[in-house]
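Chemist: next input, structure requested:
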Amino acid sequence: MPVHFAAAHGTLSSIWLLVAIPLASAAILLLFGRFTERWGHLLGVASVLASFILGLIYFFSLRGLSSPYRAASLNLFDFIPVGGLKVQFGLLYDPLSAIFVLLITGVGFLIHLYAVGYMSHDEGRRRFFGYFNLFVAAMLLLVLGNNYVITFVGWEGVGLASYLLISFWYDRPAAATAGKKAFIMNRVGDAGFVTAIFLMFATFGSVNFADVFNGVASHGAGQTTILILGLLLLLGACGKSGQFPLQAWLPDAMEGPTPVSALIHAATMVTAGVYLIARSNPLFTANLTLQTVVVAVGAFTLLFGSIIGGAKDDIKRVLAWSTVSQIGYMFLGVGLGGAAYALALIHLLAHGFFKAGLFLGAGSVMHSMKDRTDIRRFGGLWRYMPITWATFGLGYLSIIGIPPLSGFFSKDPIIESAFNRAGWTGWLFGSAALLGAGLTAFYMTRLFVLTFHGPKRWTEDIEHPHESPAVMTIPLVLLAVGSIAAGALFVYSPFNVKDWLRPVFNNPAAEGHEHIGQWWATGMTFVVVLIGLAIGLLLFRRGTAPQEQPAGPVVAAARANLFGDMFNETVFEKPGLYLTRALVYLDNRGIDGLVNGLAALVGGSSGRLRRTQTGFVRSYALSMLGGALLIVAAMLAVALG
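Modeler: Reported below is the predicted structural model:
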């Protein structure tokens, strides 16, 4: 059946307000300067709360639609009316965008509320909330666009806002460098996305979702074209979601304020790549090779991130590499196709709760410990920060998949689906996902134990660690509730995500074989998780020395990010630098040298010829005589020859 999105009407005809409200708030905060200093942060929080309330209203309105696709499309105005390319500035509100809207605005509101306390003494608080609102508005536009061009506009808006937020403390060299790194690496992925848009228009004559998906279904493109399109989109997705080979920017994003880390890593930017692949599911489902590439990227990245996370000592960087790994599970799910699309989205939603809680919990610890981040210098904080300890602990148990917390309901089914993929690749990718679960339990246990348990190891200048104020702990408690209940809610409640997303993923289930059953997968995963937890507990229950310890080759490699940065520097950065220097030399000595040389030749010759123009008649007569003699001599030579 052809894809068709009905025009929005009634309540859903105002979905543009979801983007307009936080965007207007950002404009007020950034353009009206000191006028908003006293109350700007309250406006920033209120705007996201308003979008969340509207999101709930639109969600229930969408549930009442009876169309097969349960979707409402709204075209606002002509965006690019150029020749044969007609692009509307249009929005699409369907089950997929609806759950992203609620995640972005719901978790985003809690992070904004937390930031009121976290940024209370920062001189740039107004500017911070302006950037924060801009980030939310751009992410909402990304998930609400009804064509790839509008999605790309939101995509670039998120990239701009992330640069502004990561480098918020621009007077710190590390923050400025991290912002530039994120911006540049994302431009690499964005080049793939925009090239895919050009190829879509050349192939299907349109960039609207419905037209592209119908073109794929009607075999309007060959398998090679679909493969190239999918790989280009995958490159863009890897950039935004920090997946291999464009993962290096994501941990460095920790240089921004902690609420930025929570917003980027939990509810917004890193989920954009997963959204892009899920939204483009008809295209990815049409090519098995393309699906295999996505699964391979996810499986490799989830192991890559979890290995590095086990060797980091900075509390936020451990969580950052954890995000790289957990997004790998989501890529694994969307790559498996069929019912696994919904499984990936369930994990994405659950991850939004427990990862936001973990990051904000890390910020609470830093707030108490004078912005220290080295977990080797913490210990025993559970006595001083009971709310942070409890909420962080629930997030920790959820991410490692302890039942009945949300991670158990979201990650275990992805592992089972990976094992049950057809052929030997099922065993390969399933084993990678299972090993990743054990590594996650290990490094998260290490993080939790070193931070909150064992003997205290902080220095004398930190006399009285204390609990954070209520404006910070209330969001922690609410996110902890999500860590507990979100998984079961998304799987078993009347609002379960699988049924809700059925109109979006209306393709047949991916072919597979039941290599292992559900209980076998759950049992194996639980045992592996307990092994990882036990190893972490045994090794670090008494703490660890604050000074640098001699490391074996595996730990040394993990601390060096498995040489990912070295690889990028050797393969891309240095050759690019040398090429740039060579081109500059060629420009200076070659092109400029040729141009300047010709100019000098003409100028010098003119200067010398000018000396013959003396103005004396005798000189001109002598010249004429000399010329006449030369002509006579030439004529005689010809005659005698």
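Chemist: contacts, neighbours, all on C-alpha from now
Modeler: Fine.
Chemist: go through the protein and flag its longest strand.
Modeler: Ranked by number of residues, the top strand in the chain under DSSP state E is strand 72-82.
Chemist: would you do the same for the sequence below? I want to compare the two.
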Amino acid sequence: MLLPLVIGLPLLGFALLGLWGRRFGEPASGWVASLLVLASFLLGFYLLLQGGARWTLAEWLPGIPFSLRLDNLSGVMLMVVTGVGFLIHVWAIGYMHADPGYSRFFSYFNLFIAAMLLLVLGDSLPVVFIGWEGVGLASYLLIGFWYTERVNADSARKAFIVNRIGDLGFLLGMGLLWSMFGTLSISELAQKVEEGGYSFASLTLAGFFLLVGAMGKSAQVPLMVWLPDAMAGPTPVSALIHAATMVTAGVYLLVRHAFLLHGDAFLSGLIVAVGFLTAIYGALCSLGQWDIKRIVAYTTLSQLGFMFVAVGVGAYWVAIFHIVTHAFFKALMFMSSGSVIHALGGEQDVRKMGGMRKYLPVTHLHALVATAASGGLVPFAGFWSKDAILAYSFEYGPWLWALMMGASVLAALYSIRWYVLVFWGEYRGKEHPHESPAVMLWPNHILMGGAVGVGFIGLPYVIDYKNFLEPFLTQAIGDFPHEKLPVLTEWALIVISAVVAIAALLWGFRFFQRPMPDWYERFQSAALQGFYVDAVYNALLVNPTKALAGLLFGGDKGLLSGFGGLGGL
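Modeler: Modelled structure (predicted):
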């Protein structure tokens, strides 16, 4: 009975703060929300130490139980969601100070954590789907939190609608799996797939539908257009939803269903292609942005592409490993950005920043570590997970390794560009910057420790033959054996990866401090517009649909006025 309580605690926070948040006031609302998330973390950690847990309500829907499962895979995700989530909650206590919607914000924040935990712990697909829709609802509420400004409300709607496209894929996948196997329990589906006796074409189609769902939630090409606009919400929202948790849900869904994907050359190739395109697209767009949060948003898009490539090449544990390292360094990157925004009275244009290392020395240290981890500098956390993806890519094909190495060079460049524009040079604005309060600095200290050290739980076999994470996750994901690379090849890949990251960071550090050449400014103007993908979507999809809607509405009005006239007669 303790397992539903893990989800119930933040849900209780949502209800309490939603109904009586104004009576709690500030900062009590923030601390109530934060401590309930911490309680979920401690309870989940305790159950994980006990060897996991299951909870089932047998009679829920006809033939479908309401079942929850805490195993090693969902346990790692639970630790990330509640652990990093707790730190972001505490940081938000300082960031949201004096906001008129303070308690409403923390109410939504707790709703999001509860929905994400339901998604992660669900052992039947309809239960996962409730959590899936719950995080969609919470992200809509949080992105449009400052709804009095039209642009924020529009961004929230855009995120919600684009995600519905992916959710349709999820629903179709569920329907097909039900028709094939007569169950939607993930544990039972794994058994039935192992037993065989099904149509391979149908299974591939079901896997494809689930992939469409994952592409929507994890903002993969071509459903990636909602993520940069989601920066309209407060910075803690960006850190929680678009770095540590919700956008990784699609990757988690694919890893949980590795038994559907493994050995299917079509699906594996498609996932690799989608992941690589997203990694490159996000990286190139990031290099053209001027808004500090949109720079980091596009870097998230790129890193999610790396996770998809890991799933496509069969490195399921590595995909989760990258989720863990990314949660630390990307949340730190967003929250360092938030500290700068806070110091500059809400300014988000990096052209009006610069020289922040003199004014915000502690935040500068956080940003430096986040940059090193994001750029893949050895021995920071991002290096080890990225290197593991590159090693598995080499096994898949040296051509893929070369392409992903190019993507990792871009990752180093966009990380160092963000750092240089904000923290180096001379201050170009008019505000008087001030360091953040302790309630905002301490969570970043802890995240900084994770960005430095969490990579050591998944070292390559030539350094640590039985690293902690691989056998731990394999128990839950399933063992899909593969040939390890020869020792010399593995070492060569590690050294090349390390040297390339150092060279790219050094080159970028010098390049972005100089005036930009003409070719870069031309590239930047296209990247700033996301290479006009939104304009193409508007021309091909949005505007024709609006015109059709206008036509139908005109017909409706004519028909109704005719009936009105007939009634009058």
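Chemist: where does the TM-score land?
Modeler: Remark: TM-score between the superposed chains equals 0.94 [TM-score structural alignment, normalised by the length of the second structure]; 564 aligned residues with a C-alpha RMSD of 2.3 Å.
Chemist: how distant is the longest strand of the first structure from the center of its chain?
Modeler: 27 Å (C-alpha atoms, centre = their mean, to the nearest Å).
Chemist: touching the helix or strand that it is followed by from outside, list them.
Modeler: Later in the chain than strand 72-82 of the first structure, the nearest helix or strand by DSSP states H and E is strand 85-93. Strand 85-93 of the first structure is contacted by residues 12, 15-16, 71-81, 141, 144-147, 149-150, 201, 205-208 when judged by C-alpha atoms under 8 Å, 6 or more residues apart in numbering.
Chemist: derive a ChimeraX selection command for the buried subset of those residues.
Modeler: A single ChimeraX command is used to select the members of those judged buried by 16 or more other C-alpha atoms under 10 Å:
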select :12,15,16,71,72,73,74,75,141,144,145,146,147,149,150,205,206,207,208
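Chemist: mind telling me what Ala582 of the first structure corresponds to in the second structure?
Modeler: Using TM-score structural alignment, the equivalent of Ala582 of the first structure in the second structure is Leu551.
Chemist: distance check, its match against Gly558 of the second structure.
Modeler: To Gly558 of the second structure, Leu551 of the second structure is 11 Å away according to C-alpha to C-alpha, to the nearest Å.
Chemist: ok, now Thr148 of the second structure?
Modeler: Look at Thr148 of the second structure and Gly558 of the second structure: by C-alpha to C-alpha, they are 34 Å apart.
Chemist: cool, and Tyr298 of the second structure?
Modeler: 46 Å.
Chemist: the two: which has the busier surroundings?
Modeler: Remark: of Tyr298 of the second structure and Gly558, Tyr298 carries more neighbours, 27 against 12, as counted by other C-alpha atoms under 10 Å.
Chemist: go ahead and confirm that one touches Gly288.
Modeler: No. Look at Tyr298 of the second structure against Gly288 with C-alpha atoms under 8 Å: they stay out of range, at 9.9 Å.
Chemist: show me which residues of stretch 116-133 of the first structure are buried.
Modeler: Using 16+ other C-alpha under 10 Å as the test for burial, stretch 116-133 of the first structure gives 116-119, 125-133.
Chemist: list the residues that contact the spatially most central residue of the second structure.
Modeler: The second structure has Val247 as the residue nearest its centroid, 2.7 Å off, counting by C-alpha atoms, centre = their mean. Going by C-alpha under 8 Å, 6+ apart, Val247 of the second structure touches 217-219, 241, 304.
Chemist: need the longest helix for the first structure.
Modeler: In terms of residue count, the longest helix belonging to the first structure (DSSP state H) is helix 173-204.
Chemist: average distance between whatever helix or strand comes next after that helix and the second structure?
Modeler: Downstream of helix 173-204 of the first structure, the next assigned helix or strand under DSSP H and E is helix 209-217. Mean deviation of helix 209-217 of the first structure relative to the second structure after superposition (mean C-alpha distance after the TM-score superposition for the first structure): 1.8 Å.
Chemist: what packs against helix 209-217 of the first structure?
Modeler: Secondary-structure packing of helix 209-217 of the first structure (3 or more C-alpha pairs under 8 Å, 6 or more residues apart in numbering; DSSP states H and E): helix 173-204, helix 281-285.
Chemist: swap the cut-off to 7 Å and go again
Modeler: helix 281-285 (3 or more C-alpha pairs under 7 Å, 6 or more residues apart in numbering; DSSP states H and E).
Chemist: helix or strand next in line after the helix it packs on, which one?
Modeler: That would be, after helix 281-285 of the first structure and using DSSP H and E, helix 288-309.
Chemist: in the second structure, which residues correspond to that next one?
Modeler: Counting by TM-score structural alignment, helix 288-309 of the first structure corresponds to 265-286 in the second structure.
Chemist: list the buried residues of that stretch.
Modeler: Taking 16+ other C-alpha under 10 Å as the criterion, stretch 265-286 of the second structure shows 267-268, 270-286 as buried.
Chemist: again, but for stretch 398-410 of the first structure
Modeler: 398-402, 405-410.
Chemist: which residues sit against it?
Modeler: Applying C-alpha atoms under 7 Å, 6 or more residues apart in numbering, the external contacts of stretch 398-410 of the first structure come out as 343, 346-347, 350, 354, 411, 437, 440-441, 483-488, 529.
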